[in-house]
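Asks: sequence? don't have it. structure:
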């Protein structure tokens, strides 16, 4: 998603993308400081010039990128033409993001026996364009004329841009100890230059700090979560996943979908992260639910596809929505976020206890499930139409690219479309909210929702089943059955809409080589003509997709499948998270090839966001599946996949350890090669359950 040689840092919804030498430069369009879907700075460069040899320049020596920032190490180019000429300086640029402030600390070490004089120059520029106007991230939209200004201030300048809607955004830039030498406003951008001279003693180092403070300021969320999971075979993986989710956390209390182009609340993405991490970080799940309950639609708007009870697809910021150059925000062009929300409220109640569901969350879940019922036909089958809007989405499931839903021969599905996984989400929502209603004494509602769920399950099995394939269809459309086999079928296992007698056939289909690669599940079967391993959704591999299927296999007791998917997924995440010092986090998707030339299917897709929240969440989803974590009668249980992780890692006797949260108590889970133990920790609150449930041991083959 960002070019080779670039790296990024993200925190609190602010993204800093730098180029090869640790700066934002006008000659690399993908670099910049971004927040609220606005490119606040298109140039932010700290240049260092040796006065003795001003033409010598710099060569990159090292680069480290991570959730805490980006460090780029440069070495001064040789001052002469002779081989082995001394390189005088080591230059380090440390970039961090803290709230609305981006900091670049430039440290210079003099490696000569004499004092050196250097000139520091900070250049900054911006036209405050919307991220949708930035080339390299999207097919760039036509630019909007904004009124840009620049004014000097002590050791820096104030750059600002006012949109035609009257909104003003600004960036105050400053160079520590510097002097502003130029401030100018051009036709397209405001620009400023600040300079400072430094004397660097022999063998010593000096540092200078440049900052950019963005306005209007964004709030900060006081949400801390610290999921504790470790595996001997993948040291550090889960810490990296947790760090990534914290880095992507927005002030609104939800993880952004992914950087750099999707740093905004996305309903489906955040809700699935809530499912993946629920036993390990219930506070994150609750924060996600609270946010989207507050964004639930209460009226109908054909332009945004809002309908009472519906949960948003995304909430974009910046000026384009207000100017009519994008769909107004929030945008409700999704068919799956609403049943997923209701299902997650119910799942949260299972783990946290029904009394943890506030009246506000319960009412929001009721509204979501009532929308799901209203959106279905008499059998409960939920369909969608493409959004007839210049910027609307054609497809409203998680595979939402324009050509994602197709028959095996590649012909496009004809709307209206009923996706297979959406029926599963609806079923899970109906069953889950029925249980919540029963716990609140509303037996009539519980019975109505249960009957609706049973009718949907029967209709789904009758209409979607493909006897010749031994699986369910990808979708129904206006012309009948879209008989493609894809990874979507793993989602229906996760929802438990699949009758037990069908489950083994469906799971065996997922394990077939046409779908399963060393990196995980392809999004579309290689047996079909429409298969394209380099596409976005018709043959690529998405870690979150595989993690949901793994959790689904675990629900049906298929240890072999849960372990196979979890182990492939964890291996792939570990490769993606640690394979390149320039990159960090977890890639959104990978190419769907099984080919030695592309690292057995683990090659990063060129269109992938990195990091992506639901890919980081997948680490926890995979371990949920592999350990078989569930709640029974208010008590957490672990029923791990046989031989999961056996004989791997430096200490094969201990395969995995985790801390999980259930009904106000913390439990330690330890899975070894021959047993699994779930024990309340000494700091747990008073138990609600009988003493017999304080300690659980499950012996496994191994």
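Replies: Sure, I can see it. In this text, all values refer to a predicted model and were calculated from it rather than measured experimentally. Residues are numbered from 1 along each chain as shown.
Asks: C-alpha only now, for contacts and for neighbours.
Replies: Will do.
Asks: what are the ranges of the helices in the protein?
Replies: Per DSSP state H, the chain carries helices over the ranges 237-248, 267-277, 282-294, 337-352, 359-375, 420-439, 443-464, 488-495, 500-510, 543-555, 559-578, 613-627.
Asks: let's have those in JSON lines, adding distance to residue 201 and mean neighbour count.
Replies: Below are those laid out as JSON lines (distance: least, CA to CA, whole Å; neighbours: other CA atoms under 10 Å):
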{"stretch": "helix 237-248", "distance to residue 201": "38", "mean neighbour count": "24"}
{"stretch": "helix 267-277", "distance to residue 201": "52", "mean neighbour count": "26"}
{"stretch": "helix 282-294", "distance to residue 201": "50", "mean neighbour count": "21"}
{"stretch": "helix 337-352", "distance to residue 201": "60", "mean neighbour count": "27"}
{"stretch": "helix 359-375", "distance to residue 201": "63", "mean neighbour count": "21"}
{"stretch": "helix 420-439", "distance to residue 201": "66", "mean neighbour count": "25"}
{"stretch": "helix 443-464", "distance to residue 201": "76", "mean neighbour count": "18"}
{"stretch": "helix 488-495", "distance to residue 201": "63", "mean neighbour count": "25"}
{"stretch": "helix 500-510", "distance to residue 201": "65", "mean neighbour count": "18"}
{"stretch": "helix 543-555", "distance to residue 201": "51", "mean neighbour count": "29"}
{"stretch": "helix 559-578", "distance to residue 201": "38", "mean neighbour count": "23"}
{"stretch": "helix 613-627", "distance to residue 201": "45", "mean neighbour count": "30"}
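Asks: try this one side by side with the last:
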């Protein structure tokens, strides 16, 4: 006999008539929204019911899925969903559910919709806490059969993403206590990985990865079950719940309070700002070297080099502490030797690090992987920008050897590749494309053919140019004049070479890349917007590129596409060939602002804001690049990370470019032709650290004019504000 399902007629069926070996399969999830929580190196992804079903979701720690199933059934069926949400501060997930008809208690049956079921969940200290509350709102007693189904497959993150392994480790037999069950796995790396599910109440039956409760509720009565999932048995209770909940909420609040505070006159725009800041707080992990933004959930909840550098650049004007943590971590993990398996060379900055079993046994090179051609110059760019923003000579002194090694790698790479920074993976296990568009089909010629490497990407030359200029500036401040002159000269020569080899006069645009023979990939792409961000192009050429990026071919109405609609590989549903990436839009906007198209920056910010409104004020990693149509929402990319650090940070870079804020360490703030987003009457940025001062900037709309002024200064009052209207 099957359990009663939603909409089924006839008398309710008791779960005792079913048997625990025929629990219903989880419903198909197509189109369902997933909900995430994160704390440290632990995160959980579940559906709107709070269930984990193993479809790319789970409870993860250190790139290993601990719980692959965690489902709640009431009388053998999934309860009806009323609502679910993660709070604005990202601390708690809550699902409100209710019952289907329940079996009789005596002569009275319990109808549908009278038992309220609340699931409330958070993470703290490598442990998932859950509280399940039942309340009987009927006029009669009710018998509520409750089942919790749990399992652990201990799959590596890359297995969850679809990687097939020829061999796995061994799953041990389940161990049980009165109120807990332990699942264990010994991997090929000889490490034991385990998860223990502990309960506050003794189950009527605890066996076969199932906990069954027969809960009797009088009218108006409440029943609470506390559950914890961690590496050791626990004694869940209300006191432990309250203590851990307070700590996780306090930690996230402290992270959100870092840096300056943005206050907008529009409630919806303010909610976007607040959600973006909360997402950055959620993704930021406190490492021994300082705060570090993990890239995104679920696939990239680990330190990435490129993503963290870009996120730090996006937020540098508001919160330099994130840049400090990123620089310190990356300097500590810089490559010291050659490894073709890891694409490592002395001086290179890390692309990605993983802690799972497959990385530990070298099935994949991502334990510590250096196959990113752009991360090393971006590391130097961030160091120079951080020094200019803060004047922190102590940190620069500390990481100066790492900066010398990084710029040494840049120079050596240029010498080996005809004066351009280029890449070609050393082994087939590495990434074929090693720029930010790292999918296999993201670099191509105008006819659609794939280039033969080594490949020199246009934006990477811009990063290298900015890195050399930045290092020249740092060396000049340090009194190392010969190094400064050498790097400045190398930057000039690189700029000339880029203008000569990448500029396509008939396209009035820069080529996407040069292939191994020096032939341009004559493809217009958003990569050129990053070149504008670096400041390499001449003013005239930069302005022409900016105008094209703002044209209908690129701007779909939701932001700049990665490829224009006339490109041969254009596909608005692809990962990199026509989609829209918020961080890409933000970097393009920074480049466009640099070449004078300030109104275009306002338009891109408005595009992103309106897209965010359709995505619950949380911009995803990317979304599809279909042209905007009246009354229609942007189209989601099905497996995008959400939240993603550099997507969350994009609003802050866009806002900085819109307001025209530039901060120079010690004593200067420049407000260059400030604009306000459409429909926003005023914005205040409070608590900006400039040297020893804390200043507050105010921007207000007065007719067609934007007024900008400093309302208050705390600390050193010598700070100079230069307003250029």
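Replies: Nice, thanks for sending it over. Every value quoted in this text rests on a predicted model; they were computed, and no experiment measured them.
Asks: fetch the TM-score of the aligned pair.
Replies: The TM-score (TM-score structural alignment, normalised by the length of structure 1) is 0.89; 664 aligned residues with a CA RMSD of 2.8 Å.
Asks: just to revisit the earlier point, nearest to residue 32 of structure 1, out of the helices of structure 1?
Replies: Closest to residue 32 of structure 1 of the helices of structure 1 is helix 237-248 (CA to CA; 17.2 Å).
Asks: by contact count, what packs against the closest one?
Replies: Under the contact definition 3 or more CA pairs under 8 Å, 6 or more residues apart in numbering; DSSP states H and E, helix 237-248 of structure 1 sits against strand 7-11, strand 229-231, helix 559-578, helix 613-627.
Asks: onto which residues of structure 2 does the second one map?
Replies: Structural correspondence for strand 229-231 of structure 1: residues 262-264 of structure 2, per TM-score structural alignment.
Asks: give me the mean deviation of the matching stretch from structure 1.
Replies: Overlaying structure 1 shows stretch 262-264 of structure 2 at a mean distance of 2.4 Å from the equivalent residues (mean CA distance after the TM-score superposition for structure 1).
Asks: how far does that stretch sit from the chain's center?
Replies: For stretch 262-264 of structure 2, the gap between its own C-alpha mean and the chain's C-alpha mean amounts to 23 Å (CA atoms, centre = their mean, to the nearest Å).
Asks: quick one: what's aligned to residue 294 of structure 1 in structure 2?
Replies: If you follow residue 294 of structure 1 across to structure 2 using TM-score structural alignment, you land on residue 332.
Asks: do residue 394 of structure 1 as well
Replies: Using TM-score structural alignment, the partner of residue 394 of structure 1 in structure 2 is residue 432.
Asks: I'd say that match and residue 426 touch.
Replies: No - using CA atoms under 8 Å as the test, residue 432 of structure 2 is too far from residue 426 to be in contact (9.4 Å).
Asks: of these two, who's got more company?
Replies: residue 432 (20 against 16; other CA atoms under 10 Å).
Asks: who are the contact partners of the more buried one?
Replies: The contact partners of residue 432 of structure 2, by CA atoms under 8 Å, 6 or more residues apart in numbering, come to 424, 425, 438, 439, 440.
Asks: which residue is nearest the middle of structure 1?
Replies: A centroid search over structure 1 (CA atoms, centre = their mean) returns residue 613, at 1.9 Å, as the residue closest to the centre.
Asks: related to what we said a few turns ago, residue 450 of structure 1: which of the helices and strands packed on helix 237-248 of structure 1 is closest?
Replies: In terms of CA to CA, the element of these nearest to residue 450 of structure 1 is helix 613-627, at 26.2 Å.
Asks: I'd like to know which elements the closest one is packed against.
Replies: helix 237-248, helix 267-277, helix 543-555, helix 559-578.
Asks: dump those to TSV, plus distance to residue 441 of structure 1.
Replies: Formatted as TSV, those follow (distance: least, CA to CA, whole Å):
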stretch	distance to residue 441 of structure 1
helix 237-248	37
helix 267-277	26
helix 543-555	28
helix 559-578	36
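Asks: just tell me which of those ends up closest to residue 88 of structure 1.
Replies: In terms of CA to CA, the element of these nearest to residue 88 of structure 1 is helix 559-578, at 32.2 Å.
Asks: who's in contact with the closest one?
Replies: Here helix 559-578 of structure 1 makes contact (CA under 8 Å, 6+ apart) with 234, 237, 240, 507, 511, 518-521, 543, 546-547, 549-554, 583-587, 602, 604, 615-616, 619, 622-623, 625-626, 640-645.
Asks: contacting residues for the nearest residue to residue 399 of structure 1 once chain neighbours are set aside?
Replies: Counting by CA to CA, 6 or more residues apart in numbering, residue 399 of structure 1 lies nearest to residue 537, which is 6.0 Å off, once chain neighbours are set aside. Residues near residue 537 of structure 1 by CA under 8 Å, 6+ apart: 399, 401, 404, 523, 524.
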